[in-house]
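Chemist: Sequence first, predicted model second:
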Amino acid sequence: MENDVTSIILNDEDGNEVEFDVITKLDIEDKEYVIVVPKDDEETDEAIVLRIDKDKEGNDLLVTVEDDDEFAIVSEAYETLFGEDGELN
C-alpha cells in the first residue's frame, strides 16, 4: 500500500530548501494548522507546528507557532486525535 503523505518545501533560516512531510492539518478556533516533520531526517521525531495565515493577496502563508499557549492548544488537539503513538484514535 502506498503512503499518501503530502510533502512541502520550505526555506530554513539560512535560505536552504528543506522538504517536510505533512502529518496532518487541524482546524482549531477558526485557524488552520499543519503538523510537519523533516522528510529525510531519520534522527528526529520532532514535529513542527505551522499556522496557515493569509498574506495581503489572500495566498496561504505558513507561520511558525511561537506562542506557548497556542502551541499547547494545537499539541493537545493533535494528541487527542492521534494519541502519543501517532496513530489515529
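Modeler: Done, it's in.
Chemist: C-alpha from now on. contacts and neighbour counts both.
Modeler: Noted.
Chemist: Mind telling me what element the residue nearest to residue 25 when sequence neighbours are not counted is part of?
Modeler: In space, residue 25 comes closest to residue 34 once its chain neighbours are excluded; the distance is 4.4 Å by CA to CA, 6 or more residues apart in numbering. Applying DSSP states H and E as the criterion places residue 34 in strand 31-38.
Chemist: Next one for the comparison:
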Amino acid sequence: MAEELEVITLVDENGEEQDFEVLDILEIEGSTYAVLLPLGQDEESEDVLILKFSQDEEGNEILVDLEDDEWEKVADLWEELHLKEDNSH
C-alpha cells in the first residue's frame, strides 16, 4: 500500500496558492521546522522548502522563512537524517 502524502497549501506574497508535500517535521534547539516539497516534484529536487513554525500577533500558527545560516543548519541536519534512513533499508 502506498504511503499517504501529507499535503499543505501555502499562499505566497502574491496571493497564489501552492500545494506542498510535507517531507518531514524537525525539532532543533527548541524550534520546529517543516521540510516541504512542491507537489509533483521529485524528492531529489533542489526546490525543497524549509520553513519555521512560529506564531503571529494573534497567536495563530504560521510558517516563516529562515535566515540563510539557520536554513543551512536545518538543511544539513535533514540531509543527514535522510541519508541515514536510506542506508538503513
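Modeler: Structure received. Treat the numbers as computed from the prediction; the structure is a model and nothing was measured.
Chemist: The second structure: helices as residue ranges?
Modeler: Assigned by DSSP state H, the helices in the second structure fall at 68-87.
Chemist: angle of the strand holding residue 34 of the first structure against helix 68-82?
Modeler: On the basis of axes from the mean of the first three to the mean of the last three CA atoms, to 10 degrees, strand 31-38 of the first structure is oriented at 80 degrees to helix 68-82.
Chemist: And the residue nearest the centre of the second structure?
Modeler: Among the residues of the second structure, the one closest to the centroid is residue 35, at 1.7 Å (CA atoms, centre = their mean).
Chemist: Hmm, residue 48 and that one touching each other?
Modeler: Yes - contact between residue 35 of the second structure and residue 48 holds when scored by CA atoms under 8 Å: they sit 6.9 Å apart.
Chemist: Residue 71 of the second structure: neighbour count?
Modeler: Close neighbours of residue 71 of the second structure, defined as other CA atoms under 10 Å, add up to 17.
Chemist: wait, what's in contact with it?
Modeler: residue 50 (CA atoms under 8 Å, 6 or more residues apart in numbering).
Chemist: Now do the longest strand along the second structure: which range of the first structure does it align onto?
Modeler: Longest among the strand segments of the second structure by residue count, using DSSP state E, is strand 17-28. Aligned by TM-score structural alignment, strand 17-28 of the second structure falls on residues 17-28 of the first structure.
Chemist: List the residues that contact residue 27 of the first structure.
Modeler: So residue 27 of the first structure contacts residue 33 (CA under 8 Å, 6+ apart).
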